[in-house]
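# quick one: sequence plus predicted model below, questions after.
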Amino acid sequence: MTRHTVVIAPDSFKGTATAIEVTDALAEGWASARPGDILIRMPLADGGEGTLDAFEIAVPGAERVPVTVHGPDGRAVNASWIRLPDNSAVVELAETSGITLLSPLLPVDAHTIGFGQAIAAALDAGVERVYLAIGGSSSTDGGVGALTALGARFLDADDEPIANGGRGLADLASVNLGGLRQLPSGGAVILSDVTSELLGAEGAAAVFGPQKGATPSDVAALDAGLVRLAGLLSADPATPGAGAAGGTGFGMLAWGATLAAGANAVGEVVRAADAVASASIVVTGEGRFDGQSDAGKVPSYVRALAAAGSAQPMLVAGAISAEPVGFAATVSLTEIAGSSDAAMTDTLRWLRAAGERLARTL
């Protein structure tokens, strides 16, 4: 039997398994069928949930630094950020201000203050660059909460601070950036797989608001608030990605950060290209492979790395609803489990089964 080097490089299966758990389950399944193969575990992320895990595992010397912040509903959240050996930091919005921290959802009141507090903690620690992973947000506040935590002031007509969350944007009359923290010397990079603009029918409120529990009237109010914000900050609301994370992309652009495709940026830092170049097979995956998967998400990024070399790319997804072009083999957990409910109820079991099934295609 030919001995293969196999890189296992999936994203998280949101809501059911972290990227680390997905990687480990696929590796266990593969090893059960082909114990002689060399397995390289490389969980990836596109700027959403699991980005810290990807950096911590893949970068030797990465250090997780604990921090307590105000979560999206004001309750204390024990979170963390990652310090990399080059003295840069990775801060993940999903861990500080993410939608998984809320039950019930608060579509107009959730905020990003905790995200800004974690960024401030990294700056206080003297980091020279900040990677801002902004997927998985709970709010539509345009990044106002984060900027407030970094020293900006958002005021109503009476020069009083506006309320937290998207609700407060309705009263926004002026912005004072005099106390806003400076970018670190090496700048800040936004990691996101979202290309939406800030405003309008394809903007932050309209596209993502309903996913956060917003009603049609909420969406209209949130979009109107973002219009007010866009008129007071210097960033261009039409920038692709400005609508990411309920407009947090726009807020971070106004701070001076630059945008990068999340999966590519994470992959570059963790040297994913080198790992894939050394392999004959690479297994990737995500919770749902659909029409958005070719827009910079982890599977399309890994497939491109494989195409640049000689590795065969393979795909595992919770569900596959678009043609998975360019993969040597694919497995849908929904298909092998019999239903989406079964796949989501025991995701790790079916991931192990998927890993074994892919290994047996060789």
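That came in fine, so what should we check first? Model, not experiment: these values are computed from the prediction.
# for the rest of this, base every contact and every neighbour count on C-alpha atoms.
Fine.
# contacting residues for residue 198?
204, 205, 226, 237, 238, 239, 241, 242, 243, 244, 247, 250 (CA atoms under 8 Å, 6 or more residues apart in numbering).
# go with 10 Å
142, 204-207, 223, 226-227, 230, 236-250 (CA atoms under 10 Å, 6 or more residues apart in numbering).
# ok, of those residues, which come out buried?
For the contacts of residue 198, a burial check counting by 16 or more other CA atoms under 10 Å picks out 142, 204-207, 223, 226-227, 230, 237-250.
# among those, name the ones in helices.
Using DSSP state H, 204-207, 223, 226-227, 230, 244-250 are the members of the buried ones among the contacts of residue 198 that sit in helices.
# for these, which one is nearest residue 99?
Distance to residue 99, by CA to CA, is smallest for residue 245 among these, at 10.2 Å.
# could you pull out the helices for the stretch 51-200 of the chain?
Secondary structure of the stretch 51-200 of the chain, counting by DSSP state H, counting those that start in this stretch: helices at 51-58, 93-97, 113-124, 144-149.
# most neighbours per residue, which of these?
With neighbours taken as mean count of other CA atoms under 10 Å, the helices of the stretch 51-200 of the chain reach their highest mean count in helix 93-97, at a mean of 30.
# quick one: the helices in the stretch 201-350 of the chain?
Ranges of helices within the stretch 201-350 of the chain are 204-208, 216-230, 244-255, 262-269, 272-277, 298-307, 333-337, 340-345, 347-359, based on DSSP H, counting those that start in this stretch.
# distance from the fourth one to the middle of the chain?
The one in question is helix 262-269. 11 Å (CA atoms, centre = their mean, to the nearest Å).
# what about the residue nearest to residue 167 when sequence neighbours are not counted, how many neighbours?
Distances taken as CA to CA, 6 or more residues apart in numbering put residue 108 closest to residue 167, at 5.2 Å, once the chain neighbours are dropped. For residue 108, the count of nearby residues is 25 (other CA atoms under 10 Å).
# how about residue 15?
Residues contacting residue 15 under the criterion other CA under 10 Å number 10.
# use this one as the comparison:
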Amino acid sequence: MQEFAVVQHVLVAPDKFKGSLTAAEVASRVSAGLRVPTVELPVADGGDGTVDAVVACGFTRVTVEVTGPTGLPVAASYAWRPAGLPAGPSGSPTDSRATAVVELAEASGLRRLPGGHEPLTATSRGTGELIADAVRRGAQRIVLGLGGSASTDGGAGMAQALGARLLDADGDDLGHGGAELRRLERIDLTGFTDLSGVEFVVASDVDNPLLGPHGAAAVYGPQKGATPEDVRVLEAALSRFAAVATQTHGLLGAVEHDDTPRAMGVAGAPGAGAAGGVGFAALAFLHAEIRPGIDYLLDLLGFGDLVKDARLVITGEGSLDEQTLRGKAPVGVAQAAAKAGVPVVAVCGRRSLSDAELATAGIEAAYALTDLEPDPDRCMAEAGALLERLAARIAADRL
């Protein structure tokens, strides 16, 4: 009887090169340069580019018109997989419920601000409208990727889009933005969307609470253009939101008002401060579970099945730096591959991590575009061709 050798593949599982190539484009270019059997699995950690990566792995893109962070309409997308279909390229779903992947940056991200930052008035409403559309479509599970948020509204806009009424002392609805929450007196959920039967998972690696020196306003507000005075306004507004939610709906987010507001329960939960406090609203109103972004998405896409027969995994992102070590996609891929005993190398635009730091993260070697082209502008402009050359170098070194 004739025996046939099993041809092992290389699993190419990179994140995007921000501003240059999508994760799918990176995977395609690396595969082209390797010239060996490959399986391409573009990945993301829940932030900007998550929908693109998931669509490249077999989900369908659904585009709808929603409210952008300024209140103007924008066309935004989420990823959709009907019930009963495989979770990813592996073809063997472990969980085939109807699933939507909603990326906050799509509807409510900084890139949706055409005229600059609007720290006090930007809203997360469009993200809630994407969720509502997925619920109407029949989603049984919604994965909410947080990252790149334009707003610091505690997820109030998202909750309003789903039917929550945030009312002032006169019984009027609040307008857009975090600053409006200072006037909040009551929350009416009688018209809230029926979410029974829908599981919500927040894919995020941010562990900040909603309030305090490590909270949404203090840490992330300045990144969205907030001045020191704006930060104080937003902190007071988010504190008010948490307090009213507690008083009117029994949420475990009680706030003690003293010189330094402190939050317990939902407001103090790790991740409540993610995306300008959208994490808080996800916990409080959607009863979501917060999971590490890259780990959850790798499970969703079937990474575990694909890595079993791989002889090498190639991951990467635009910049391998200290942020990479804080739960970004390449480290998540490396840790998942290590469980299967498969070696990992990375490609990147540039790197500032030492060999020792890479090894600690489970990455045996890193190949940077700047190894081939020292001019950063040319690296950005010619990233695809340079990646193919890097992949050929990997093949010569490793395969």
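Structure received. Note that the structure is predicted; figures quoted are calculated from it, not measured.
# need the helices of the stretch 51-200 of the first structure in TSV (columns: distance to residue 9 of the first structure).
Converted to TSV, the helices of the stretch 51-200 of the first structure look like this (distance: least, CA to CA, whole Å):
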stretch	distance to residue 9 of the first structure
helix 51-58	10
helix 93-97	20
helix 113-124	27
helix 144-149	31
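# out of those, which comes closest to residue 330 of the first structure?
Relative to residue 330 of the first structure, the nearest member of the helices of the stretch 51-200 of the first structure by CA to CA is helix 51-58, separated by 23.0 Å.
# post-alignment, that closest one versus the second structure, mean distance?
With the two structures superposed, helix 51-58 of the first structure lies on average 2.2 Å from its match in the second structure, counting by mean CA distance after the TM-score superposition for the first structure.
# before we move on, the earlier item: tell me which of the helices of the stretch 51-200 of the first structure lies nearest to residue 25 of the first structure.
With CA to CA as the criterion, residue 25 of the first structure lies closest to helix 51-58 of the helices of the stretch 51-200 of the first structure, at 15.7 Å.
# packing partners of that closest one?
With contacts defined as 3 or more CA pairs under 10 Å, 6 or more residues apart in numbering; DSSP states H and E, helix 51-58 of the first structure has these neighbours: helix 19-33, strand 63-70, strand 76-83, strand 88-92, helix 93-97, strand 129-133, helix 262-269.
# between that helix and helix 19-33, how big is the angle?
Angular relation of helix 51-58 of the first structure and helix 19-33 on a 0 to 180 degree scale: 50 degrees, by axes from the mean of the first three to the mean of the last three CA atoms, to 10 degrees.
# residue in the first structure paired with residue 27 of the second structure?
Using TM-score structural alignment, the equivalent of residue 27 of the second structure in the first structure is residue 23.
# and its match, how many neighbours does it have?
Using other CA under 10 Å, residue 23 of the first structure has 29 neighbouring residues.
# can you pull the contacts of it?
By CA under 10 Å, 6+ apart, the contact list for residue 23 of the first structure reads 7-12, 17, 40-44, 283-285, 348, 351-352, 355.
# distance check, it against residue 260 of the first structure.
Counting by CA to CA, to the nearest Å, the separation of residue 23 of the first structure from residue 260 of the first structure is 24 Å.
# next one: the counterpart of residue 79 of the second structure in the first structure from residue 43 of the first structure, what distance?
Matched across to the first structure, residue 79 of the second structure falls on residue 82, judged by TM-score structural alignment. Residue 82 of the first structure sits 16 Å away from residue 43 of the first structure, going by CA to CA.
# residue 240 of the first structure now?
In terms of CA to CA, residue 240 of the first structure sits 26 Å off from residue 43 of the first structure.
# any chance of the helices and strands packed on helix 51-58 of the first structure in JSON lines, plus distance to residue 278 of the first structure?
Formatted as JSON lines, those follow (distance: least, CA to CA, whole Å):
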{"stretch": "helix 19-33", "distance to residue 278 of the first structure": "17"}
{"stretch": "strand 63-70", "distance to residue 278 of the first structure": "26"}
{"stretch": "strand 76-83", "distance to residue 278 of the first structure": "27"}
{"stretch": "strand 88-92", "distance to residue 278 of the first structure": "27"}
{"stretch": "helix 93-97", "distance to residue 278 of the first structure": "32"}
{"stretch": "strand 129-133", "distance to residue 278 of the first structure": "27"}
{"stretch": "helix 262-269", "distance to residue 278 of the first structure": "15"}
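# can you say which of those is packed in most?
Most buried of those, by mean neighbour count (mean count of other CA under 10 Å): helix 93-97, with a mean of 30.
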